[in-house]
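Chemist: Predicted model follows, preceded by the sequence.
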Amino acid sequence: ATDSFLSAASFQETTRVLTDAAIKGKADHLLGLKENVIIGKLIPAGTGMVGFPDDDEAEMEAGVENTGLHEDEPLADAE
C-alpha cells in the first residue's frame, strides 16, 4: 500500500481518489517513482553521488585531471 494519492489515482477510480484527497486536504509528498513521473519531475533513483569516494584520491595520486563536461560546453557531434 502507498500513502500517495497520485499513485493510487493512476490505477484506481481516478475521480473518486482525487475528490477524496481534495475533500480531506491530503498532501502528496512525491516520494515514489510513479507520482514523480506523473507530474514530470526527476525520479528518486540512484545514490546522488557524483563519483566514487576513492576516485578523487586515486586520480590525484596518478596526476589525472578530471575533465568532465560543464553546463556551458556543448556535446561533441557523434560520427
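Modeler: Okay, I see it. Numbers count the residues shown, from 1 in each chain.
Chemist: make it CA atoms for all contacts and neighbour counts henceforth
Modeler: Noted.
Chemist: what helix or strand does Ala8 sit in?
Modeler: helix 5-9 (DSSP states H and E).
Chemist: and if you look at Ile38?
Modeler: helix 33-39.
Chemist: Of all the residues in that helix, which ones are buried?
Modeler: Lys34, Glu35, Asn36 (16 or more other Cα atoms under 10 Å).
Chemist: by contact count, what packs against the helix holding Ala8?
Modeler: helix 14-23, helix 33-39 (3 or more Cα pairs under 8 Å, 6 or more residues apart in numbering; DSSP states H and E).
Chemist: One more to weigh against that first structure:
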Amino acid sequence: MNAILRHPSITPAKLDDIEYAIASIQRCKKLINIIFLFNLIYSHPLFFFFFFFIPLSHFHLYMLSQPKPLISDSVEA
C-alpha cells in the first residue's frame, strides 16, 4: 500500500480521494456491523417474546378489564 501511495503518478488530490474512499469504506463497515447486530437481536426468539407477546397480552388484559357496553346502549330507541 505504501509503495502505491509513493508512486509518482499519485498527486495530493488523488491521495485525498484515496483517503476519502478508505474512510467511506470504514464507515460502511461500521454501518454493516450495526445492521448485522440489529438483525441478530431482532431474529432472536426472546425478542418476539418481549416485544410482541408481552405487550399483546397486556393489551388483551387491559381490554378485558374495561367495562363492556350493553347491547341496548348501542341501539337507538
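Modeler: That came in fine, so what should we check first? Computed from a prediction, not measured in an experiment: that's the story for all the values here.
Chemist: Fetch the TM-score of the aligned pair.
Modeler: For this chain pair, the superposition-based TM-score is 0.29 by TM-score structural alignment, normalised by the length of structure 2; 45 aligned residues with a Cα RMSD of 4.1 Å.
Chemist: where's stretch 18-26 of structure 2 relative to the chain centroid, distance-wise?
Modeler: 24 Å (Cα atoms, centre = their mean, to the nearest Å).
Chemist: Please work out which residues outside it touch it.
Modeler: Outside stretch 18-26 of structure 2, no residue is within contact range by Cα atoms under 8 Å, 6 or more residues apart in numbering.
Chemist: buried stuff in stretch 13-26 of structure 2?
Modeler: Buried-residue list, stretch 13-26 of structure 2, by 16+ other Cα under 10 Å: empty.
Chemist: Can you check which of the helices and strands packed on helix 5-9 of structure 1 gets nearest to Ala8 of structure 1?
Modeler: helix 14-23 (7.0 Å; Cα to Cα).
Chemist: list the buried ones in the closest one?
Modeler: Val17, Leu18, Ala21.
Chemist: And it, what does it pack against?
Modeler: helix 5-9.
Chemist: need the buried residues of helix 14-23 of structure 1 in JSON lines with distance to Met60 of structure 1, can you?
Modeler: Output for these, formatted as JSON lines (distance: Cα to Cα, whole Å):
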{"residue": "Val17", "distance to Met60 of structure 1": "55"}
{"residue": "Leu18", "distance to Met60 of structure 1": "54"}
{"residue": "Ala21", "distance to Met60 of structure 1": "54"}
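Chemist: Quick check: the gap between the nearest residue to Ala8 of structure 1 once chain neighbours are set aside and Asn36 of structure 1.
Modeler: Residue nearest to Ala8 of structure 1 in three dimensions, not counting chain neighbours: Val17, with 7.0 Å by Cα to Cα, 6 or more residues apart in numbering. Going from Val17 of structure 1 to Asn36 of structure 1 by Cα to Cα, to the nearest Å gives 17 Å.
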